[in-house]
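In: Sequence and computational prediction follow.
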Amino acid sequence: MTPTIPGFDYQRVTVADRVALNVAVGGSGSPVVLLHGFPQTHLMWRHVAADLATDHTVICPDLRGYGDSDKPADTDGTTYAKRTMAADIVALARELGHERFALAGHDRGVLVGFRAALDHPAAVTHLALLDTLPTLDTWDVLHGRSAAVAFHLYLMAQPPGLPEQLIGAAPDAFFGHFLDVWSVGAIPADVRAAYLKASREAVPSIVADIRASAGIDIEHDQADRDAGSQLRMPVTVIQQDWGAALGFDAPALWRAWATNLRYLTTTSGHFMAEETPAEISKALRDLIH
């Protein structure tokens, strides 16, 4: 049986073009939307969501293409554009009765949240971004041997066919690699199994999501950079100090996008919402309140 967030209600909400998202909702109060990363599902937020639900309405969807949400075929390169996925989240919140909400994203959820805040600034009141850079900056800082840490991005950026075939031949080995090397043991066996099952059933859509970040997402980011677009709401970024490790100034990259920025580093691993949930809950509460 797939694990769930205790005390949360589950439903499927249709957001656009007959795409339905699986979403867990719990608590009451001002709304907070939590977006998961790769190769996870909404379950990565289980500890933080339960804590925030004591005084917030907490909304935890599976992104399109992930978990139990729909996985439409990518027919034109825009199906998994972060602009499309961000519109899903705004529509989801609206369907649940919330025109405005705080938003936190981890990993791939950072990219969706970033785009939602740029495209729908009236909807996003506060923004928290965990352990990823905007797409344009990610590709800019990866170079030389340091780019090996992101080999999966380069693999999945290739044209349709080969990446899906290679990953589909050994999905548990591929996705399990990241769950193991990015974790410090905070993912219990049943949750790890749920992540692997969800990922092996979503190889084409996960590849399409990351492929979009080497194409249409760059175009959208570059257009916003050229236009001087910025995040106007309060923004908290929480990252490992991998900017220093890879030789770039991560706070400076974020300040170019965010005028009202609080930048924090953590000693946790990449899966910080699972490894140090109290730290993440406190940072989100500090941002929202």
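Out: Okay, I see it.

In: CA atoms for contacts and neighbours, from now on please.
Out: OK.

In: who's in contact with Ala50?
Out: For Ala50, the contacting residues are 5-6, 26, by Cα atoms under 8 Å, 6 or more residues apart in numbering.

In: could these be laid out in JSON lines, adding neighbour count, distance to Leu52 and secondary structure?
Out: Shown next, in JSON lines, are those (neighbours: other Cα atoms under 10 Å; distance: Cα to Cα, whole Å; DSSP: H, G, I helix; E, B strand; the rest coil):
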{"residue": "Ile5", "neighbour count": "19", "distance to Leu52": "12", "secondary structure": "coil"}
{"residue": "Pro6", "neighbour count": "12", "distance to Leu52": "13", "secondary structure": "coil"}
{"residue": "Gly26", "neighbour count": "22", "distance to Leu52": "9", "secondary structure": "strand"}
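
In: quick check, nearest of those residues to Gly176?
Out: In terms of Cα to Cα, no member of these lies closer to Gly176 than Ile5, at 21.9 Å.

In: any chance you could map the strands in this protein?
Out: The residue ranges that make up the strands of the chain, judged by DSSP state E, are 9-16, 19-27, 30-35, 56-61, 101-106, 124-130, 235-239, 261-265.

In: Let me have the ones you listed in TSV, adding distance to Lys282 as columns.
Out: Shown next, in TSV, are these (distance: least, Cα to Cα, whole Å):
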stretch	distance to Lys282
strand 9-16	24
strand 19-27	17
strand 30-35	14
strand 56-61	14
strand 101-106	13
strand 124-130	12
strand 235-239	12
strand 261-265	12
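
In: let's bring in a second model and compare:
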Amino acid sequence: MTSALTAFRQEHIATNGIRLSVHRAGSGAPLILLHGYPQNHMCWLNVAPAFAEHFHVIVPDLRGYGESDAPPDDVAHTVYSKREMAHDIVGLMDTLGLQRAHILGHDRGARVAYRFALDHPGRLARLGIVEIVPTGDFWASWQADLALRAYHWTFLAQPSPLPERLIGADPVGYIEHTLASWTRAKSLETFPPAALDAYRRQAADPARIAAMCADYRAGATTDRQLDDDDRAAGRRIAAPLMFLWAETGFPAQTGQPAALWRAWVDDVRDAACASGHFPMEENPQAVLDAFLPFFLASDGPAG
């Protein structure tokens, strides 16, 4: 079927025991775009066509989101760990015959992207990160103001089924509040109507709400432990990193967001933009200005 992403084609690809819904367009070096919470592939609506003028652009829905499979969580919260989601992307690349790719991730997708960089360095050409700092570092940065703004990190991570039941009382209202409150303008007008409709449909599915909660339970447990283990072992990200952060987003509240990435990566470039937490929709030109030159300047071929 044809997506609301102009000229992108949708397919379902089996990988790592699940099926991912994937949209693709363009030709050239592969560029994988990974969305965040509480969104899906539609968050790239304003920028993916421009990327597809230069790259083979691959836009999956992460497991649990959009039209991808939403398997049940496990007791140890590994099913929605970023390590498991990165395995999904490795399997996707294998199916498409891709040895290496650029990856650009926002929010939860950015956490999958940097876990991919740590676990599968030979499969990554260049890494783009939008609006996050590493999971362990973000937890360590909490103080009262940040805790109030990022309350969803603890709320969604509460044991099942508490957050699912509370969100289930008005799931679309909850997601609309979340989206609007994280924008610079505090408004849903930021989001293209087709994207907003996709986010609302997703919120109305109890399986997707359960998956989102599982995603954050993994962030509070498995993902944090993986970061701590890698830091203790001195593991670092080998790929060059471009980091875009919003002037009124979450990383800005940590004080020195780029410095947190330099503790993990030798080659870090960063830029700030006028936006809330959703630059692809609030300031798409800033996203293109940051990442098109970065990925086009790759020293070696991807694919």
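Out: Cool, the structure landed. None of these values were measured; they are calculated from a predicted model.

In: Just give the TM-score of the two.
Out: TM-score of the superposed chains, computed with TM-score structural alignment, normalised by the length of structure 1, equals 0.95; 288 aligned residues with a Cα RMSD of 1.7 Å.

In: Tell me which of the strands of structure 1 sits nearest to Ala173 of structure 1.
Out: Of all these, the one in closest proximity to Ala173 of structure 1, counting by Cα to Cα, is strand 101-106 (22.3 Å).

In: That closest one vs structure 2, average offset?
Out: In the superposition against structure 2, strand 101-106 of structure 1 averages 0.2 Å from its aligned positions (mean Cα distance after the TM-score superposition for structure 1).

In: Next one: the closest residue to Gly64 of structure 2 other than its chain neighbours from Val133 of structure 2, what distance?
Out: With sequence-adjacent residues excluded and distances taken as Cα to Cα, 6 or more residues apart in numbering, Gly64 of structure 2 is closest to Ala70, at 3.9 Å. For Ala70 of structure 2, the distance to Val133 of structure 2 (Cα to Cα, to the nearest Å) stands at 26 Å.

In: Of the two, which one has the most company?
Out: Neighbours around Ala70 of structure 2 and Val133, counted as other Cα atoms under 10 Å, are more numerous at Val133. The numbers are 27 against 22.

In: The more buried one reaches Pro257, doesn't it?
Out: Yes - contact status for Val133 of structure 2 versus Pro257: in contact at 6.4 Å, counting by Cα atoms under 8 Å.

In: any residues in contact with both of the two?
Out: Overlap of the contact sets of Val133 of structure 2 and Pro257 (by Cα under 8 Å, 6+ apart) consists of Pro251.

In: got the contact list for Ile238 of structure 1?
Out: Counting by Cα under 8 Å, 6+ apart, Ile238 of structure 1 touches 128-131, 263-266.

In: er, Pro72 of structure 2 actually
Out: For Pro72 of structure 2, the contacting residues are 79, 211, taking Cα under 8 Å, 6+ apart as the criterion.

In: which one in structure 1 is aligned with it?
Out: Taking TM-score structural alignment for the superposition, Pro72 of structure 2 sits opposite Ala73 in structure 1.

In: my guess is Val141 of structure 1 meets Asp249, correct?
Out: No - contact between Val141 of structure 1 and Asp249 fails when scored by Cα under 8 Å: they sit 9.7 Å apart.

In: in structure 1, which spans are helices?
Out: Assignment of helices within structure 1 using DSSP state H yields the ranges 46-52, 82-95, 108-119, 135-141, 151-156, 162-169, 171-181, 189-200, 203-212, 216-227, 242-246, 250-255, 272-275, 277-288.

In: Between those helices, which one is closest to Ala102 of structure 1.
Out: Distance to Ala102 of structure 1, taken as Cα to Cα, is lowest for helix 277-288 among the helices of structure 1, at 7.1 Å.
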